[in-house]
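S.K.: sequence first, then the predicted structure, then my questions.
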Amino acid sequence: MNPKPTILVTNDDGINAPGIRALIEVMTTLGDVIVVAPDSPQSAMGHAITINSTLYLNKISPENANVVEYACSGTPVDCVKLAVNEILKKKPDLCVSGINHGSNSSINVIYSGTMSAAVEAGIEGIPAIGFSLLDYTWEADFEAVKPFVQKIAQKVLTEKLPEGTILNVNFPKLPQEAIKGIKICRQAKAIWMEKFDKRQTPYGKDYYWLTGEFVNQDKGEDTDEWALQNGYVSIVPVQFDLTAYHAIQQLNSWDL
């Protein structure tokens, strides 16, 4: 009889977020669960790591006695590094990150703490998935996506992933019966049209709030944005090798 797989669960919304609670619930049906997640929200931290201050891990009493949980003072990537190097005796069979409150489709993957945690696991050679729901509210309802989370995670456990590949999974905000299915997609070409709301303190010191509008420049019907807008779950295979291979030949033609 094969032992249960070990599953590392993390996120960027914090260990108390409803999204990670839903993810933990699903993962307990698939294996032995270890949770290492930030003790406070760490959204949009990207692949940041902590090097100029101390890190703390606090073991907490989880709702499920069969789950081991740690709250970490650092970033999502810190959580994965500490889990692999300090907590786990061997690398887990799977790392899942999320379920994020809000989209991590298209260009958002660059800024996402959720996906950076999954990418860090991938760098460590651990199969990894980042899950996100297109609902930014704390009261987001994750019930509709739980069957999809379970199905995708089980497939990764049994089928494995291509080397150097992580899955970026995004769910539309729809009832379960309204979700049409799952599509394997490419990342849509989109940008944030950013601006800063400039204000002043009562003491006359300037400060800024980042605001902006998400603009999808991609009309393709094979993108994550198209899938989500049309009622599908999107899965984008992501890699951490950032080499622009298509540019190598052109750069080699330069007289350097």
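M.R.: Received the coordinates, thanks.

S.K.: all contacts plus neighbour counts: C-alpha atoms, from now on.
M.R.: OK.

S.K.: the stretch 51-200 of the chain: strands as residue ranges?
M.R.: 57-60, 68-72, 94-101, 128-133, 165-171, 181-184, 190-200 (DSSP state E, counting those that start in this stretch).

S.K.: for V80, which of the ones you listed is the nearest?
M.R.: strand 94-101 (8.7 Å; C-alpha to C-alpha).

S.K.: and that closest one, how far out from the chain's middle?
M.R.: With C-alpha atoms, centre = their mean, to the nearest Å as the basis, strand 94-101 stands 5 Å off its chain's centre.

S.K.: list the buried residues of it.
M.R.: Neighbour counts over strand 94-101 (16 or more other C-alpha atoms under 10 Å) mark 94-101 as buried.

S.K.: from those, which is closest to E143?
M.R.: The shortest approach to E143 among these belongs to I99, at 11.3 Å (C-alpha to C-alpha).

S.K.: was I right about the closest one contacting G19?
M.R.: Yes. At 4.5 Å, I99 and G19 qualify as touching, with contact defined as C-alpha atoms under 8 Å.

S.K.: okay but V149 is in contact with V26, surely?
M.R.: Yes. Judged on C-alpha under 8 Å, V149 makes contact with V26 at a distance of 7.4 Å.

S.K.: between these two, which one's more packed in?
M.R.: More crowded of V149 and V26, by other C-alpha atoms under 10 Å: V149, with 21 against 18.

S.K.: gap between that one and E124?
M.R.: V149 sits 22 Å away from E124, taking C-alpha to C-alpha, to the nearest Å as the criterion.

S.K.: and K195, what does it touch?
M.R.: 210-212 (C-alpha atoms under 8 Å, 6 or more residues apart in numbering).

S.K.: quick check: buried residues in stretch 9-23?
M.R.: 9-15, 17-23.

S.K.: could you give the angle of the top helix by length along the chain to strand 165-171?
M.R.: Longest helix of the chain, by residue count under DSSP state H: helix 146-159. On the basis of axes from the mean of the first three to the mean of the last three C-alpha atoms, to 10 degrees, helix 146-159 is oriented at 170 degrees to strand 165-171.

S.K.: chain center to helix 146-159, what's the gap?
M.R.: The answer for helix 146-159 is 15 Å, by C-alpha atoms, centre = their mean.

S.K.: also this one, for the comparison:
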Amino acid sequence: MAKDKKQPVILITNDDGITAPGIRNLVEAVKDLGRVVVVAPDKPQSGMGHAITIGHPLRLSKVDDIVPGVESWITSGTPVDCVKLAVDKILKKKPDLCLSGINHGANHSINVIYSGTMSAAMEASIESIPSMGFSLLDYNYEADFAGARFYVNKIVSTFLKKKLDKHFLLNVNIPSLPLELIKGIKVCRQAYAKYEEDFKERKDPHNKKYYWLTGAFVNFDKGKDTDVWALDNNYVSIVPVQFDLTNYKLKEQLQKTFK
């Protein structure tokens, strides 16, 4: 697709860092859909959630294109910082779309709370930029991204044809399977699941205690309309997400209590 001023501007970021294969695959998946600009952390920032940098200076540097012809920048900050800096210092305006990922590992269910990938997308949504976060259920840097690239392109190209709400936000997870084994897309709700955590106590060479977080992901939700079910059954899951955390059902109850 020939690039011109009328093409949409697509901001791309992640939480695995500028060198992660996932972000290169995300760029490759959408580079022909608009003008792509990459702003990513200079190091892995997984699990940072919606953290922002306030206690020390932020660094921002242009780097060699991670994909030829695609403007690329790195920052010392968090994924959320990447979005803020991109809008204020690089693009000088809001992009048409923000894409975050492709994350190495799942961001389904409760992971959306902790995820730097999804927090970057959510920050864009807060700033009235339609956004999507993408994750592949494979932590291996040698993972096969062919299926992920296909579905990223399919989903992004679909929504670029539509007028989106300014707070549009999707959490997209993709099973780690060859493309031909992925059954399609399911629009889902977030499953009720959590980590059963354990802190392993160890001692350092100075005989001082330290703790290492471990645990297992446990799904308590047996519904067949959840992201966990979809992924377990070889579908791409799409969960519409919002940053408004109001419990509206409880709000109605409390209004009756305190009327």
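M.R.: Looks like it came in fine. Note that the structure is a prediction, hence the values are computed from the model and not measured.

S.K.: TM-score for the pair, please.
M.R.: TM-score of the superposed chains, computed with TM-score structural alignment, normalised by the length of structure 1, equals 0.97; 256 aligned residues with a C-alpha RMSD of 1.4 Å.

S.K.: hang on, the earlier thing: identify the farthest-apart pair in the buried residues of strand 94-101 of structure 1.
M.R.: Spatial extent of those (C-alpha to C-alpha) is set by the pair L94 and H101 at 21.2 Å.

S.K.: and the buried residues of stretch 9-23 of structure 1, which of them are in strands?
M.R.: Judged by DSSP state E, strands contain the following of those: 9-10.

S.K.: turn the buried residues of stretch 9-23 of structure 1 into TSV, columns for distance to I60 of structure 1.
M.R.: As requested, the buried residues of stretch 9-23 of structure 1 are exported to TSV (distance: C-alpha to C-alpha, whole Å):
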residue	distance to I60 of structure 1
V9	14
T10	14
N11	16
D12	18
D13	17
G14	13
I15	10
A17	15
P18	17
G19	18
I20	15
R21	14
A22	18
L23	17
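
S.K.: which among the buried residues of stretch 9-23 of structure 1 gets closest to V67 of structure 1?
M.R.: Set against V67 of structure 1, the nearest of the buried residues of stretch 9-23 of structure 1 by C-alpha to C-alpha is V9 (10.3 Å).

S.K.: measure the counterpart of the closest one in structure 2 to V37 of structure 2 for me?
M.R.: Using TM-score structural alignment as the criterion, V9 of structure 1 maps onto I12 of structure 2. Distance of I12 of structure 2 to V37 of structure 2, given as C-alpha to C-alpha: 6 Å.

S.K.: same question for L60 of structure 2.
M.R.: 14 Å.

S.K.: which one's more surrounded, those two?
M.R.: Between L60 of structure 2 and V37, counted using other C-alpha under 10 Å, V37 has the larger neighbour count: 24 against 20.

S.K.: that one and V70 touch, don't they?
M.R.: Yes. Judged on C-alpha under 8 Å, V37 of structure 2 makes contact with V70 at a distance of 6.2 Å.

S.K.: circling back to that earlier point, now the strands of the stretch 51-200 of structure 1 in TSV, with distance to L256 of structure 1?
M.R.: Shown next, in TSV, are the strands of the stretch 51-200 of structure 1 (distance: least, C-alpha to C-alpha, whole Å):
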stretch	distance to L256 of structure 1
strand 57-60	49
strand 68-72	47
strand 94-101	43
strand 128-133	40
strand 165-171	33
strand 181-184	40
strand 190-200	33
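
S.K.: which one of those lies nearest to W226 of structure 1?
M.R.: strand 181-184 (10.0 Å).

S.K.: residue in structure 2 paired with S116 of structure 1?
M.R.: In structure 2, the residue paired with S116 of structure 1 according to TM-score structural alignment is S119.

S.K.: then K59 of structure 1?
M.R.: Match for K59 of structure 1 (TM-score structural alignment): K62.

S.K.: burial of the residue nearest to its match when sequence neighbours are not counted, as a residue count?
M.R.: Once flanking residues are discounted, K62 of structure 2 sits nearest to W73: 4.3 Å by C-alpha to C-alpha, 6 or more residues apart in numbering. By the measure other C-alpha under 10 Å, the count of residues near W73 of structure 2 is 23.

S.K.: give the equivalent position in structure 1 for W73 of structure 2.
M.R.: In structure 1, the residue matched to W73 of structure 2 (TM-score structural alignment) is Y70.

S.K.: follow-up on the earlier one: so for P38 of structure 1, which of the strands of the stretch 51-200 of structure 1 sits nearest?
M.R.: Across the strands of the stretch 51-200 of structure 1, closest to P38 of structure 1 is strand 68-72 (C-alpha to C-alpha), at 4.7 Å.

S.K.: contacts only, for G133 of structure 2.
M.R.: Shown in contact with G133 of structure 2 (C-alpha under 8 Å, 6+ apart): 99-102, 117-118, 121, 169-172.

S.K.: can you rerun that using 6 Å?
M.R.: G133 of structure 2 makes contact with 99-101, 118, 121, 171-172, according to C-alpha atoms under 6 Å, 6 or more residues apart in numbering.

S.K.: which residue in structure 1 aligns with it?
M.R.: By TM-score structural alignment, G133 of structure 2 lines up with G130 in structure 1.

S.K.: right, I'll call it a day here.
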